[in-house]
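J.: Quick check, what structure comes out for this input:
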Amino acid sequence: MNTVRLSERDNVVTAIRPLQIGEEGATQLIPRGHKIATQDVAKGEAVHKYAQIIGYAAEDIAKGAHVHTHNLEFRNVDQEHAFGSNLLPATAPAKPDTFMGYKRPTGRVGTRNFIAVLTSVNCSATAAKLIAAHFTEEKLAAYPNVDGVAAFCHGTGCAMGGDGTGFELLQRTLWGYAKNPNVGGVLMAGLGCETMQIDWLIQAYGLEPGPRFQSMNIQDVGGIRKTVELGIKKIEAMLPIVNEDTRVETPASELMVGLQCGGSDAWSGITANPAVGHAVDLLVAQGGTGVLAETPEIYGAEHLLTARATDETVGQKLIDLIDWWQEYTTINKGSMDNNPSPGNKKGGLTTILEKSLGAAAKGGTTPLNGVYKYGETITERGFVFMDSPGYDPASVTGQIASGCNLIVFTTGRGSAFGSKPAPTLKVSSNTDMYTRMSEDMDINAGRVLTESASVEEVGREIYDAWLRMASGGQSKSEAQGLGDYEFVPWQVGAVM
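T.: So this is what the prediction gives:
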């Protein structure tokens, strides 16, 4: 088998390996992961993959021709949405699964136990980094139940509209990190005169100062040096308290996994993403939660998700997000097809429609129970959606702010990504890349093609890895120390 056909309705197949002229009917050289026309397609006619439209022929395409950016064009889609027409409940599990987690007073459960140094503004970023850097592995050795002291710094917090979308996004993000179940203690550091006032944040979200939540401003303390010294003292006092937290056996229903893909290729939607989708179905069956995001990267596939919406209200929320993004890209003189990236296209993806259909597979098959704003606290269990850009660091930041205690990240090109305080499991879509980047990839979903493994088999492997990680097992990105520079709150609105 040298090609993959995903549906009888498709008029293209995907090459498993590079094809020479004459192989599999190819009339041109076909790179691995790229598409071949299986019939003549006239200019203007639709090209189908996944039994869905991925674009339109920009010129006459002959049977056997290479189908890619040179002859396939994007058009805005206008789908019909039948809300709740495809509701498939999760299959009841044979037994309840558990993991060893940190149970918080809120009732939520963490998979890690971090002390977070949060910044209200870019001006306090250096102080936060210096405070966190003080707490080396040697200094933390006496506190085995503390996973680390991490600084979460960003490039905004001031010169922004005080009542606009951007301000609200940053507020939700900072509050969400402070309340994330993987955080056992918080030190919030500000400058003092910024738009994002710490006192306002505390008041707006009901944060309670105490031994586990401390705050300070550089201007009040008397400068950077004094702020760093005071911050170190505050965390030194916090460490023994946070170290008292211990892991207890917890139902798998307390897992909330953020679903991401980045550096995708043609195989992402065939191997890795469907395997993650099966893992999500297993988690939902246990009462857990899978959180899909990256709104621009479900564009063209949203009708598949609204068909799974539990009611019209949930489905309409998703459509409203798509409409907002279309307006947002138009205002900024962009296009919903500015994605895929050059790397995605080199890997065989041609249009955002093709990428979206593969990306949506990460959400599995169970009903869509809720649609949330960026960084909004997720309350429904099961499969849900959170609004975010397709830029992975910004999207994952929102998912963690919404309450995710684990992240799974599929990749076909080899994204170097990790996150704190919720660790990331990396899933490779193809065996070649997994072999080349074995120090970075946790799971090889490419086995679906190279070893005839089933999507369900790899999905079970991913789900089992989540349980191990949730109990303290390190992912490869976590072991390499990634996550200190991946805190990227989504910035929207004018900088003034």
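J.: all contacts plus neighbour counts: C-alpha atoms, from now on.
T.: OK.
J.: Counting neighbours, what do you get for Ser91?
T.: Actually, residue 91 is Thr. It isn't Ser. For Thr91, the tally of surrounding residues (other CA atoms under 10 Å) stands at 12.
J.: this one as well, want them side by side:
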Amino acid sequence: MSHDLLVLREGDDVAVATRDLSPGDQVVVPGGGPVDVGQLDVGQPVPRGHKVALRAVPVGAPVRKYGQVIGVATAPVAPGDHVHSHNLGFEDGSREAPLGGAHHELPVPDGVRPTFRGFRRADGRVGTRNFVAILTSVNCSASTAKMIADQFRGNVLDEFENVDGVIALTHTSGCGLVPDSEGGQILLRTLRGYAAHPNVAGLLVLGLGCEMVPGAALSARSGQVADLGMPGIGAPDDTRSGLLAAIADDTVVRSLTIQETGGVRASVRAGVAAVREILPLVNQRERVECDVSELVLALNCGGSDGYSGITANPALGWASDRLVAYGATSVLAETPEVYGAEHLLTARATEPTVAKKLLDRIDWWRSYVKAGGGTLDNNPSPGNKAGGLTTILEKSLGAVAKGGQADLAAVYEYAEPITERGFAFMDTPGYDPVSVTGLVAGGANVVVFTTGRGSVFGCRPTPSIKVATNTPMYSVMSEDMDLNAGVIVDGTATVADVGRQIFDRILAVASGQQTVSEELEIGAEEFIPWHMGAVT
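T.: Reported below is the predicted structural model:
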């Protein structure tokens, strides 16, 4: 049954409007199950997705949504008022962050165990795509990499039916960084993660030749890749050292430096020749039946709105829990966007050390944004606020719903290899391309991305499934969305119904079904490693 208001938890001070409300409207306040608990006279215009007060709240008193405090009243609030930035403010307050103990037993799925058709790699991992990647060591080689990749657009790859494409993974860094600094190590971890990714079967590493990170590193004459700035790892004559130490033995690797090859034009010719040599070898790989537990799911959201924590995010949480119950891996991220809800995650930690690692990253972020002249409540964005979200506390409470109810088994630093099965968290910024780049570098082979305002995000080499939180946005941007979770608010489906749709779509996409962003070849420009630290 559909209502004009959604009350998310008993005792909440606000409800969420499911349509635009006008002064004088009389709306039913829904209770639990089929019971309605009263009628509310709307006193102010309330856009859909925004909050309307259920009761009076005095100045300075906390306001609750999801059964949690989302801020304090900065002006008197009367029943029927629109509750937003004009009368609701951020106050950090105190939240007890338990160090585990809130174990939730996931239901054991019955029936036939799901499988998908993936690319089994020599190291045992499974890819959901079969790409040839041109990975740049430094921004100076970015344009050349794109020129090489552009030679393989259109129908050039038609004869290689098992190859998903040739992509140029370019970035804006690689020089001017201190190699053993935090920023230098993050870049190196990210490059190593993409080089070793199970969705990359062929790799052309392209450098300029004089860059600081990853060092002196590339030799076009020998075709061998040296240490790439990782001290103590490998040797200059070892193609599997440094950057490539973790790649599977069946990854086809070539390398070039522009300076040694003879400049841009010569490097484009040589790069095209190298890719043509790689393609037939990569095309020999074929999809095979793989167990669902081989999936590594990245959970992300962007352009969130007031419906995100009600529809798409909890539905994705349902799918995440089901994957974890089958022994797969699911990873939440965006540390600034779990701030205010971190206690809900630490309570689910399997060990106190796991919970403490997440809290340590929250503390790091407090210092990081303070040093930059900001606060963690600089988030939400203007688009988030237009969609009904007021404070970071409110946004985070909706964002963590993507992680379902599973125990928190691990916390990773940015781009760190994902090694533990189960539900985990990776420390990343909230900026979508940077966040997903870290997750993919960690090994995620499928992304599900929820959006309320209408993000056009895509990701390569890992497919990204976009889920709309509301039907009006889906109707306008249906060509950019894979699924519509707005049917939950419409009253035509449940969270579990949409969760099942997401789960089934994950398996289909992992088996090769294209996402809408893949159809548009969106995703290479969204390769954005987290850039931090001094640039000299």
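J.: Any idea what the TM-score is?
T.: Scored by TM-score structural alignment, normalised by the length of the first structure, the superposition of the two chains gives a TM-score of 0.98; 496 aligned residues with a CA RMSD of 1.3 Å.
J.: Grab the longest strand from the second structure for me.
T.: Scanning the second structure for the strand with the most residues, using DSSP state E, yields strand 200-207.
J.: ok, residues contacting that one?
T.: For strand 200-207 of the second structure, the surrounding residues in contact (CA atoms under 8 Å, 6 or more residues apart in numbering) are 127, 129-138, 140-141, 145, 194-195, 218, 250-258, 271, 274-275, 278-279, 282, 461.
J.: what's the answer for stretch 158-178 of the first structure, then?
T.: Under CA under 8 Å, 6+ apart, the answer for stretch 158-178 of the first structure is 116, 118, 120-122, 157, 183, 185-186, 194-196, 201, 205, 374-377, 397-398, 400-403, 489-496.
J.: Buried among those residues? Need that as a selection in ChimeraX.
T.: The following ChimeraX selection, which keeps only the buried ones among these, applies the criterion 16 or more other CA atoms under 10 Å:
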select :116,118,120,121,122,157,183,185,186,194,195,196,201,374,375,376,377,397,398,400,401,402,403,489,490,491,492
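J.: Ala133 of the first structure -> the second structure?
T.: Ala133 of the first structure maps onto Asp150 of the second structure when the alignment is built from TM-score structural alignment.
J.: Let me see the contact set for that match.
T.: By CA under 8 Å, 6+ apart, no residues touch Asp150 of the second structure.
J.: now do Ile310 of the second structure
T.: Going by CA under 8 Å, 6+ apart, Ile310 of the second structure touches Gly398, Val489.
J.: still on that earlier bit, for the longest strand of the second structure, give me the average deviation versus the first structure.
T.: Once the two are superposed, strand 200-207 of the second structure sits an average of 0.6 Å from its aligned residues in the first structure (mean CA distance after the TM-score superposition for the first structure).
J.: before we move on, the earlier item: could you report the distance from the match of Ala133 of the first structure to Val166 of the second structure?
T.: Counting by CA to CA, to the nearest Å, the gap from Asp150 of the second structure to Val166 of the second structure is 8 Å.
J.: likewise Ala468 of the second structure?
T.: Computed with CA to CA, the distance linking Ala468 of the second structure and Val166 of the second structure is 29 Å.
J.: just Ala315 of the second structure next, same as before
T.: Going from Ala315 of the second structure to Val166 of the second structure by CA to CA gives 33 Å.
J.: The two: which is more packed in?
T.: In this view Ala315 of the second structure and Val166 are compared by other CA under 10 Å, and Ala315 has more residues nearby, 32 against 25.
J.: got the residue ranges for the strands in the stretch 51-200 of the second structure?
T.: Counting by DSSP state E, counting those that start in this stretch, the segments of the stretch 51-200 of the second structure that form strands are 51-53, 62-65, 68-73, 82-83, 88-89, 115-120, 126-127, 131-136, 165-169, 200-207.
J.: Give me the next element, helix or strand, following the longest one.
T.: On the C-terminal side of strand 200-207 of the second structure, the nearest following helix or strand under DSSP states H and E is strand 218-219.
J.: So which elements touch the following helix or strand past that following strand?
T.: Toward the C-terminal end, the helix or strand that comes next after strand 218-219 of the second structure (DSSP H and E) is strand 224-225. Contact analysis of strand 224-225 of the second structure by 3 or more CA pairs under 8 Å, 6 or more residues apart in numbering; DSSP states H and E lists strand 218-219, strand 252-257 as its packing neighbours.
J.: need those in TSV with mean neighbour count and distance to Gly263 of the second structure, can you?
T.: Shown next, in TSV, are these (neighbours: other CA atoms under 10 Å; distance: least, CA to CA, whole Å):
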stretch	mean neighbour count	distance to Gly263 of the second structure
strand 218-219	23	14
strand 252-257	24	9
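J.: In a markdown table, list those along with distance to Gly387 of the second structure.
T.: Formatted as a markdown table, these follow (distance: least, CA to CA, whole Å):
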| stretch | distance to Gly387 of the second structure |
| --- | --- |
| strand 218-219 | 48 |
| strand 252-257 | 46 |
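J.: Arg64 of the second structure is nearest to which of the ones you listed?
T.: For Arg64 of the second structure, the closest of these is strand 252-257, at 54.8 Å, according to CA to CA.
J.: That closest one: average distance to aligned residues in the first structure?
T.: Comparing strand 252-257 of the second structure with its match in the first structure after superposition yields a mean distance of 1.2 Å (mean CA distance after the TM-score superposition for the first structure).
J.: So which elements touch the helix or strand that that strand is followed by?
T.: Using DSSP H and E, the helix or strand that follows strand 252-257 of the second structure towards the C-terminus is helix 258-261. With contacts defined as 3+ CA pairs under 8 Å, 6+ apart, the packing partners of helix 258-261 of the second structure are helix 264-283.
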